[in-house]
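# I'll drop the sequence and a predicted model, then ask my questions.
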Amino acid sequence: MSTLTSLDALGLEVLYLDRARAFYERHLQREARDIEDGHAVALDVGGTDLLLREPSTVPRGGLHVHYAMGAPFERYDAWYDALSESFDLEEVTFGDATSLYFFDPDGHCVEIGQRDVSDETDGLTGVFEVVLEVEDLERAEDFYRALGFEPVDRGDERPRIRLDGPMSLELWEPHRGLADARGGVHADLRFSGTPLDAIEAVGERALDVEVREDSNAVRIRDPDGHYLTVERE
């Protein structure tokens, strides 16, 4: 049983906040709001906050993160047409769904993929996949399985595993993947869930555990240095 119920936020590190803000406001058609005393901004992409953060605090936000946002089937072509005016998009089809890929100014690989949803949520349906770079695939798999993720696919040629939970999580040992994307390092993932259950599940395997706000939130650092914050629903 999963101790995590939804991905609420994904942190991305950016070199220049103004540049990143302008990029995402323009291309994702979202308005950013200031957070963290002006060192970061947040954009709501269908229920998940993208946190764009300058190097200033810990967690920092991930470097070269490959992440995917959903678009309803009927809205995908509109996203492709709008983005193709600015990018040489790459497309890949998975079964009956297609994804497009492009890069932001800080090297994050942005994916928008078709999702079978009825609520258009203003054209995006949240972050449904994040790719993390890990040193030891077996160790990382054991850690995330303890949190309730379940394996659904493994790489044949490259060391990777796909896990399903409140969202899809791809764990990659270092390599270039689709669209030359890389797995993120020191990523910042924020979930709704049960904080004390998360501590019980992985506390002994984590690099660090910080209980916050009268046990209503816990921040866990996984064996590869990724930060997971679990807040009580």
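Perfect, I can see it now. Numbers count the residues shown, from 1 in each chain.

# C-alpha from now on. contacts and neighbour counts both.
OK.

# which strand in this protein runs the most residues?
If you go by DSSP state E, the chain has its longest strand at strand 4-13.

# can you map out the helices along the chain?
Taking DSSP state H, the helices of the chain run over residues 17-28, 73-84, 137-146, 195-202.

# Confirm for me that Arg219 is in contact with Val211.
Yes. The pair Arg219 / Val211 is scored as a contact, 6.4 Å apart, by Cα atoms under 8 Å.

# Compare those two (neighbour count), which wins?
A direct count of neighbours by other Cα atoms under 10 Å for Arg219 and Val211 places Arg219 higher, at 22 against 16.

# Which residue is the nearest non-sequential neighbour of the more buried one?
Spatial nearest neighbour of Arg219, chain neighbours left out: Thr229 (4.3 Å); criterion: Cα to Cα, 6 or more residues apart in numbering.

# contacting residues for the one you found?
Contacts for Thr229 (Cα atoms under 8 Å, 6 or more residues apart in numbering) come out as Asp188, Leu189, Arg190, Phe191, Ala217, Val218, Arg219, Ile220.

# try this one next to it:
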Amino acid sequence: MPLRVICTALLAAVLAGILLVVWAGGDSSALATAGVADGPTTVVLASGDPGPEVGPAAEDAGGAGCVDDATSASVPSPVQPGTDALSGATGAPDAASGATGTTAADLDAFRTAYEEHREAACLGLLPAANVRHDACLEQYLFWVAGDPSPDPLSAWGHKGEVVRSDGVPPVGCDGNLAGGTATTGDVAAAKWWASAPHRSTVYRPDFRGDLAHACVGFAAVHGGAPDDSPDFVRSASRWYAC
């Protein structure tokens, strides 16, 4: 067989393999979702500063000069109309814990910082309405904040791993946790970004599906029993299909 024919055949085979890999990588038929709990790792700090890295170093997490790839992971999804992004975030007080719930300012600060981290890392932007208040997460944070122990870290942690000093069983939904004095929405987003295990569940850098149907729930509870300062904020988040 002539050398030119052999080379042409080999080149065709290589191109076919590349096209097959590109096509498979772009499959978005199923939305892989993280569980509502991220395991035993939580970020708990006494100050509003982002915490140190938890787990592997964070190099290569971001970078400038995004280049669209075959998975469309760096292409923003279109905004879905007709959704009230601030629905339910009222900052209403909880009678049992004495704490106040998620405010529109909490949610807006988290959403802005969350999208900025994603954009800087070329991860693609979620529709604004898909970063939303999560009443189920808030219910769990109220349960944590309602512990009558004077220790603000009493009952702080994941369902099944912590108990309240008064024995009241947990309610609501578990998720990624961040807390501390002045842990505003943007600070919580920074804490989760700085922690490798949380980055993988809150930001999902491995996700290659349709971002139009990916949602991130967020909640923040200020203060708590018996006399936690309103500046002490407990936050939670989770990624899910929507």
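Arrived safely, thanks for sending. Since this is a predicted model, take the numbers as computed values, not measurements.

# Any idea what the TM-score is?
Laid over one another, the chains give 0.25 as their TM-score (TM-score structural alignment, normalised by the length of structure 1), with 109 aligned residues with a Cα RMSD of 6.6 Å.

# Identify, out of the helices of structure 1, the most deeply packed stretch.
Among these, ranked by average contacts under mean count of other Cα atoms under 10 Å, first place goes to helix 195-202 (a mean of 19).

# Show me what that helix is packed against.
Here helix 195-202 of structure 1 touches helix 137-146, strand 217-221, strand 227-232, going by 3 or more Cα pairs under 8 Å, 6 or more residues apart in numbering; DSSP states H and E.

# what angle do the shortest one and helix 195-202 make?
Spelled out, it's strand 217-221 of structure 1. Relative orientation of strand 217-221 of structure 1 versus helix 195-202 (axes from the mean of the first three to the mean of the last three Cα atoms, to 10 degrees): 20 degrees.

# Can you tell me what sits against strand 217-221 of structure 1?
The contact list for strand 217-221 of structure 1, computed with Cα under 8 Å, 6+ apart, reads 195-196, 199, 203, 206-212, 227-232.

# Just to check, Ala71 of structure 1 is in contact with Gln114?
Yes. With contacts counted by Cα under 8 Å, Ala71 of structure 1 reaches Gln114, the gap being 5.0 Å.

# Of those two, give the one with the bigger neighbour count.
Ala71 (28 against 24).

# which residue sits closest to Glu231 of structure 1, ignoring its sequence neighbours?
Leaving aside its sequence neighbours, Glu231 of structure 1 sits nearest to Ala217 (Cα to Cα, 6+ apart; 4.2 Å).

# in the longest strand seen in structure 2, what counts as buried?
Longest strand in structure 2 by number of residues, with DSSP E as the criterion: strand 228-241. Using 16 or more other Cα atoms under 10 Å as the test for burial, strand 228-241 of structure 2 gives Asp228, Phe232, Val233, Arg234, Ser235, Ala236, Ser237, Arg238, Trp239, Tyr240, Ala241.

# Kindly report the same for stretch 109-116 of structure 2.
Neighbour-count burial for stretch 109-116 of structure 2 flags Ala109, Phe110, Arg111, Ala113, Tyr114, Glu115, Glu116 (criterion: 16+ other Cα under 10 Å).

# same thing with stretch 135-147 of structure 2?
So for stretch 135-147 of structure 2, counting by 16+ other Cα under 10 Å, buried means 135-147.

# Of these, just say which sits nearest to Pro197 of structure 2.
Using Cα to Cα, Leu137 comes nearest to Pro197 of structure 2 of those, at 19.1 Å.

# helix/strand/coil for Phe218 of structure 2?
strand (DSSP: H, G, I helix; E, B strand; the rest coil).

# and the gap between it and Gly25 of structure 2?
Using Cα to Cα, to the nearest Å, Phe218 of structure 2 is found at 30 Å from Gly25 of structure 2.

# Tell me which of those two has more neighbours.
Taking other Cα under 10 Å, Phe218 of structure 2 and Gly25 do not tie; Phe218 has more neighbours (29 against 15).

# surely the more buried one meets His133?
Yes. Between Phe218 of structure 2 and His133 there is a contact under Cα under 8 Å: 5.1 Å.
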